[in-house]
Structures are given as C-alpha cells and as structure tokens.
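>>> just the structure for this:
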Amino acid sequence: MDQFALESSTTKKVTLRLIPFLFLCFTISILDRVNIGFAALQMNKDLGFSNAIFGFGAGIFFLGYFLLEVPASAMMAKVGARKWISRIMVTWAILAILVAFVKTPMEFYMARFLLGVAEASFYPCMVAYLSSFYQTKHHAKAIAGFMVAIPGANALGSPLSTYLLSINWLSLAGWQWLFILEAIPALILGIICFFYLDDRIEDIKWLNKDEKKWLIDVTTKERLEKQQIKHYTFLQALKDRDVLILSAGYFCWMVGYYGINMFLPSISKGLSEATALSNQSIGWILGLMYVCAMVTMILVGNSSDKKNERRWHVAVCLTVSAAAMIISSYISNSSVILSFVFLTIALCGAFGAYAPFWAIPPSFLTGAAAAGAIALINSIGNLGGFFGPYIVGYIKDTTGSFHTSMIFLGVSMIISSCIVVSLVKQSGKVQSKSDENILKKTS
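This is a model prediction of the structure:
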C-alpha cells in the first residue's frame, strides 16, 4: 500500500473511531452547560430569581472551571485521557442532577460552581487527546468534527429543553426534570468512555500493523519538528507570550459568546412577545439557528485547513458576529424577523471561529506543553463565561432591555478579533522558519 493510500485509510479509521464518540460526549457536555438558559424561562419565576442572580449563577460555573482547569489538565497527563475523561463525565452528571433541587440563590451559586469544578479540563483534554491522533494539517477539520457538537447540542437542546419544561411528574417542575433527564446520558457515556478510548496510539487494536506504524511515525516526526519551534515543558508553556495573548483574545470572545448564549432564550422570548410564541416554538426557532451555526463551523474548519490559515478565519468570523449582534439590537423594535436573522448570523460567526482558533496551539506546541497551553487558554478564556452573563443580567435589570448589553458583547468580540490578528503573526513566522530548516536538512 502506497503512502497516500495508507494515510487515507488510517485517517479515515481514526476519524470513524474517535469523532462520533467524542462528538456525542461533547454534545452532552454542552447540553448540560447551557440548558440553564432554557431553565431560566421557568426557574427564575418559580424561585424568584432576578436577571442579575441568574446571570451570576450561570456565570459562576466558569469560575470553578477556571480555578481547576490547569491542575486538572496536568492530572490527565499523569493518569491518562481514558480514566480522566471518564471521571469528569460521571462527576458532572451527578452534580448536574443536584442543580434540579436548588431553592435559594446561594444553593444555586454553589451547585453551578461545583459543576464547573467537576467539568474543569474536559474540553482541553478532548482537544489535546484528539490532536495527538492526527497530523497537523488535519487538526482544524478534526477539531471542527467534534466541536460541531457545540451548536449541535444547542440545535438538539433547544426544542428538547423547551419540551421538558412542559412536563410535571412526581411533583417536580419541568425545569427540574430538564436538569435530571439531560444529565443521565453523561453518566452512561462516562462509564462507556473508560472502556472505549485508548490513551496512546501504541495501545490501539483497531488499526492494522502498517496503519499503526505509519501513524506512530508521522505523529512522532511532527512532534520532533514542533519541538524545534518551541520545546517547552507543561509549566513553561503557561508562560509563553503567544499562549498568554491567545488567552486574552479567547477571554474577550467568550464574554460575547456566553453573554448572548446564556440569555438567548430570554432575548428570543422578549422579541417574540408581540407574536405570542410559545416556549416550544421558540425552541424550534433556536434549533434552526444553531443548525445554521453547525454548517458554518464545518465550512470554516474545512476552509481553514485547505488554505492553511487560522488567524484571519477567526477574526472575520468574530467581526461578522459582533456586527450582526449590534445590528440585531438596533432593529429589534422594528422587525422581529430581521432581528432573528441577524441573531442567526451572530451565532454563525461566534461558532465558526472555534475550529481555526483551536488549531493554533497544537501548531507550535506538543505533548504536555500543548495540553497545558490549551488548558490555560480555555481556563482564562472561560472567565469570560463568568463576566459575560453576569454583566448582561446586570445591565438588563438596570436598563430594562438587552440593547446596551448587545452592544457591549459585540465590542468585546471585536477586541478579540484584533488581538488574534495581531498575535499569530509571530507564531506563523517561527513556524515558517522551522519548516525552512527542516526542508534544508532533508534536501
């Protein structure tokens, strides 16, 4: 079998084995993370929570996530992805069920904080794990393959969550069943994960001898090439200039992203009051919006790999998202339909940036250093998930509308795009210089 055929067959097998399963796990993760936005349609009234209380509780999840992200990722490097990802899923499933039984703001805050602690490092572990099984040139496409679970979970969760709000069993409200029923799949998948995943390529039994050898050889060669670019340990990667600036860009992006995502059901409910849409109708509309975001994420990921370009793909997506968000807020009183159209464009831009952005760290770091860098970027960035919802809720309570909040979120995403554009030139130059040296050695 020639090298091209060997690469094709191996990559296909890796994709079929890992992407669907990781996609499913990540879908459940996102569903358990954002279903709080749908629960708010009923929970806030039942428990007497203001927008500020809800925003703080929704965002404090990311504070717990931030505090444990890096040390938890270090633990994965020691115990292995199989055991660690399994532990994360089982723990967060149990805590997600407990959210259904909160009564006071403090109980709400504690449950959400502990949920963030339990889920800390899940995403960076998934990215680092997946990247270790692919050549660099396939990273963005592979990452997009399972990260499409983010809009996918919302597309599925929107009509599902609004449907669950309508049930009333065993004297429990719909919002309580929403948390309970959507947590059970995480518990099941967490157990399956322990037996399904392999920690290393060497442990794989689902590739033949030639395919396994080719995959070990090509990933080892790329790892050595990356070490010529930046040979860092786990801790050294946390101090790298590029990693820190990527963290700042991701923070601003997440302020905008989670600010709108957590409140999107409430924003949509406010827009649709004139047409008296039911919660279930809003769920279907939001589901369609997230399907558009799924398609955009795949197309942008493929384009980024094809052109071998990352930073401008990220910047354009975030700028388009910011502009659409701001326009939507200005026309909300004159045209509900157009406002939903621009909200859809905003979602597409916010999600489209994911795949090219997360293909950047593995392009200049490897192994434990890559895992540490991804964890730090995700950890600092997700602090934006704390500030975004809280600020949106506070502004809504103060002004009585989401208009000012949307402008704030849009500006935050524009700042993020500027940071990413200004940053990655450095990494790109170093990468190119390294490639020239490698070519000289092999010629």
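>>> going forward, measure contacts between C-alpha atoms and count neighbours the same way
OK.
>>> leaving out the residues flanking it, which one is nearest to F49?
P105 (7.3 Å; C-alpha to C-alpha, 6 or more residues apart in numbering).
>>> got it, and M413?
Nearest one to M413, counting by C-alpha to C-alpha, 6+ apart, is W253 at 4.8 Å.
>>> identify the residues contacting the residue nearest to F49.
The contact partners of P105, taken as C-alpha atoms under 8 Å, 6 or more residues apart in numbering, are 49, 53, 57.
>>> likewise for W169?
W169 neighbours (C-alpha under 8 Å, 6+ apart): none.
>>> and S132, how far from T27?
Applying C-alpha to C-alpha, to the nearest Å, the value for S132 to T27 is 21 Å.
>>> swap in K269?
Taking C-alpha to C-alpha, one finds K269 at 24 Å from T27.
>>> compare the two (neighbour count), which wins?
Using other C-alpha atoms under 10 Å as the criterion, K269 and T27 rank with T27 on top: 24 against 20.
>>> and the residue nearest to F56 when sequence neighbours are not counted, how many neighbours?
Using C-alpha to C-alpha, 6+ apart and skipping the chain neighbours, the partner closest in space to F56 is Y390 (4.8 Å). Here the count is done by other C-alpha under 10 Å, and Y390 has 26 residues near it.
>>> now the other sequence, so there's something to compare against:
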Amino acid sequence: MPTLVSTLSLATRTPARIRRRILPFVFLLYIVAYLDRANVAFAKMPMTADLHFSEAVFGFGAGIFFIGYLLLEIPGALIVERWSARKWMSRILLTWGLTTVLIGFVRTPVQFYSARFLLGAAEAGFFPGIIVYLNHWFTRRDRARAMAGFILGIPISLVLGAPLSALILQLHWFGLAGWRWVFILQGLPAVVLGVVTLFYLTDHPRDARWLDREERDWITAELEAEKQEKRAMGHVSVWQALLQRNVLLLALALCLANTGGYAFVFWLPTIIRNRSSLSVSWATACAALPFGVGIVGLLLGSRSSDRTGERRLHTALPLMMQAVFFMLAGLPGQSFPLVLLWLCLTAVVGYSWPPPFWVLPTATLGESAAAASIGLINAIGNLGGFIGPTVVGYLLSRNFTYTTAILFLSSCFLVAGVLILNVRVRRVVT
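Okay, the predicted model is just below:
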C-alpha cells in the first residue's frame, strides 16, 4: 500500500522524468518540421528573383502546402491514437525530409506548387499526432507546459533558421544557387531523425522501460482516472465531436489566426527589407529578432495559463493584441526601429496563445473523438496557411501596398480573438 510520502514523490519525479525524456526530442522534431515548412520565407527573395516568380506565384506556392496537409490531417491523428506514434512519426519525417530536398531543384511555378503540395501531404498529421501523443503521457495539470515545450520549437526554428539560411544563401556549391542549398541542407536532418524516432519514442507509458515499474503504474493510473472522468461526462462519437459548437469555433478561430500568422512568417524578411535599407541576407538574418523575443511570450503565456487554470482569455486577449501591434507595424511613415519594435511585440503575443489554445479541446471528449477533433481543428486551421499567403500574394501582385495587406491580416487576428471568447469552457478543460 503506497504511503502519502511515496505517492507525493511519484507525483513529482514521474512527470519530471517524462518531461526530460520526451519533450527535448519532440521539441527537436518540431524545430526541423517547422523550419522545413517555413524556410521558403528565407529563400523567397533570391528564389523569386532567380526563377522570375511573381508575389502571387510565391504566395500560392507557399500556401498550397496546407492543401496537401489538409488531406491526411484527421487520419494522421487517429493513426497515432489507434496504431503507433513512433512508426507514424518516423514515416512523416522520412517523407517530408526527402520532399524538402526536392524543392531545391524546382524551376517552374508548376514544379514549385507540386513540391510544396507534396510536402504538406508528407507532413500531414504531425502536429495533431504529437498533441495526441503528449496526451498519452501528461496529465491535465501538466499539459499546457508540455504543449509549450513542444510549440517552443516554432520560434526556435525560426530564430535558428533565419541566420542559418542567410549563411547558406551565400553558398554556390556545384553551380547551384544558395537558395537551392537552403532546401537541400535543411531537408536532410528530417531523414536522419526519421530513423532515430523508430528507436527513441515509446508509444505508451506501459511500454516505457526507462520508467520504474511504480512510475509506470502511477502515470497509467493517473491517465486512466482522467479517461474515466471523460467517460462520465457521456460518450461522444467522432462525428458528434466534429459537429460540436466548440470544435467549430476553435477551428474557425485557428483558421483566421493562421491566415495572419503564416503570412507574417512567410513575408517577414520581405517586410523588413521593404521598411529598411538592409541587404537580402541581412534582412533575412534580422527576421530572427521578432521570433527570438516571441519565445518570451510563449513561456510566460503557458506558465500563467497553467498557474491559473484559465485557457480562454489566455488565448483570446493575445490574439486581439496581436491584431493591434501588427496593424501598427503596417502604418506608413515610421522609422525602421519603430516598425521592428511593433513586429517584435506582434511575435511576443502571437506565440503566447497556442499552448493554452491546444489545451481547450483535449479534456471534453472521448479518446477517439478528441483525436478527431484535434485533427479537424488543425486541418481547418491550416487552411489559413493557404488563405493568408495566397491573398497577400494576390494583393501585392495587384499593386496594393504592404499596409493594405497587413490591415487585412490584423483583422483576421481580431476576429479570431472574438471567436475564442465565445467558446464555452467546462471547468474540466482547465
């Protein structure tokens, strides 16, 4: 019979061991994943000049990634739930790494569109799959911080990717332009990690040989108790989950937030160059600064959300602030340091809301329905990754100004925040 002291010890050391084992690795995976998704932003200026791509061609090519991503998003999350995270993640890493390398050899718009579409299809299911996987390992009280440890890979990948890409742009090995080497060299790590994943990840706590038996029993019992609590709330089928009001609100809000967010990422180096006298390489490297300070917002937002147990306002208010700061960055007639300040503040609040956002849907549904709802939310949400770049590319190709494009994107952030305020949160979610 476990004593109170031994139970408290287990409650402290078991989550700590799980964090040390899992979070650094999935953090590394997401750094590689997001860099392979977003490195087109760092290659944009020399690539479009070399291949004579218009802003509309670039925007559509950057965005069509998310159409391919949409096709396998929900099945990918369900595969992790019902089959094996380890094997599915390995498959994803191998195929997206090889496809990223392929982008380094495109020469026409159709080839660019096709390669980006295939990259989206290859990576589909990764993000919701990891969220479902983390739900297999972390209890409700630790989930937002676990999500933050994972999502931290986004700004870190961009902080590292901006100066790294700026350096790679200087290469001209074997007669290939530097922008081509950006894709080739940044795609190869995913292939290597695809092999490592097969041997490193463990699907469930019951299979974890790196935990003591009592630690395995403790975390399994804790997670099972949460499952029983969900079951007591009533059975919800997959299709019922897909039609729930909260799920649809979250999906639409994420779509709007991503409409602004991905356009922000894909055009940030170009905006910096447009508002300054920096060279292509220096503007690309300078893009690391907003992403770097965004890390602060991510850590503070997740910590505050976990400490208070509040998720909705921790998501909605930063989205509204993101709208204000990005709108200010788009106003003409400002000095470059002031524009850079607004861009940094946009990133700080922009990275603070994803961890509490992804806690909102996880505790109110049955296991399969939760997995499907996460996949649906992320799938619809990622349509914003297609809409934002495509619309911005169209506007700029039709001689609209960056100010007009930024005002459109800011309005998307604002409406997303309003939608989150209308989500009905049950106490169990926190």
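>>> TM between them?
For this chain pair, the superposition-based TM-score is 0.96 by TM-score structural alignment, normalised by the length of the second structure; 426 aligned residues with a C-alpha RMSD of 1.4 Å.
>>> now for the residue nearest to M413 of the first structure: what does it line up with in the second structure?
Counting by TM-score structural alignment, W253 of the first structure corresponds to A257 in the second structure.
>>> which strands or helices does the helix or strand where its match lies pack on?
Element membership of A257 of the second structure [criterion: DSSP states H and E] is helix 245-274. Identification of packing neighbours for helix 245-274 of the second structure by 3 or more C-alpha pairs under 8 Å, 6 or more residues apart in numbering; DSSP states H and E yields helix 4-51, helix 280-286, helix 367-397, helix 402-421.
>>> ok, how many other residues are close to the residue nearest to T403 of the second structure when sequence neighbours are not counted?
Spatial nearest neighbour of T403 of the second structure, chain neighbours left out: G330 (4.7 Å); criterion: C-alpha to C-alpha, 6+ apart. Residues contacting G330 of the second structure under the criterion other C-alpha under 10 Å number 22.
>>> G330 of the second structure and W137 of the second structure, how far apart?
42 Å.
>>> do R21 of the second structure as well
For R21 of the second structure relative to W137 of the second structure (C-alpha to C-alpha), the value is 11 Å.
>>> check contacts around V40 of the second structure.
62, 266.
>>> let me fix that: S417 of the first structure
249, 253, 314-316, 318-319.
>>> alignment lookup: L68 of the first structure to the second structure.
Checking TM-score structural alignment: L68 of the first structure goes with L72.
>>> residues contacting its match?
L72 of the second structure touches 121, 124-125, counting by C-alpha under 8 Å, 6+ apart.
>>> what lines up with V117 of the first structure in the second structure?
V117 of the first structure maps onto A121 in the second structure, by TM-score structural alignment.
>>> correct me if wrong: that match contacts L70.
Yes. Using C-alpha atoms under 8 Å, A121 of the second structure is in contact with L70, at 7.4 Å.
>>> residue in the second structure matching N168 of the first structure?
Match for N168 of the first structure (TM-score structural alignment): H172.
>>> hmm, I was thinking of I267 of the first structure
Per TM-score structural alignment, I267 of the first structure is aligned with I271.
>>> and V14 of the first structure, by the same measure?
Match for V14 of the first structure (TM-score structural alignment): I18.
>>> that match: what's it in contact with?
So I18 of the second structure contacts W137 (C-alpha under 8 Å, 6+ apart).
>>> residues in contact with M254 of the first structure?
381-385, 388, 413.
>>> got TSV for these, with neighbour count and distance to G152 of the first structure too?
Shown next, in TSV, are those (neighbours: other C-alpha atoms under 10 Å; distance: C-alpha to C-alpha, whole Å):
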residue	neighbour count	distance to G152 of the first structure
G381	23	21
N382	28	20
L383	24	23
G384	28	22
G385	30	19
G388	32	22
M413	29	22
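>>> which of these lies closest to S86 of the first structure?
Nearest to S86 of the first structure among the contacts of M254 of the first structure: N382, at 21.8 Å, using C-alpha to C-alpha.
>>> is it true that that closest one touches G64?
No. Counting by C-alpha under 8 Å, N382 of the first structure does not reach G64; the two are 9.9 Å apart.
>>> tell me which helix or strand the residue lying closest to A285 of the second structure once chain neighbours are set aside sits in.
Spatial nearest neighbour of A285 of the second structure, excluding adjacent residues (C-alpha to C-alpha, 6+ apart): P163 at 4.3 Å. Using DSSP H and E, P163 of the second structure sits in helix 153-168.
>>> what about that helix, how far off from the first structure?
The superposed helix 153-168 of the second structure is, by mean C-alpha distance after the TM-score superposition for the first structure, a mean 0.6 Å from where its aligned residues fall in the first structure.
>>> tell me which residue of the second structure matches up with the residue nearest to F49 of the first structure.
By TM-score structural alignment, P105 of the first structure lines up with P109.
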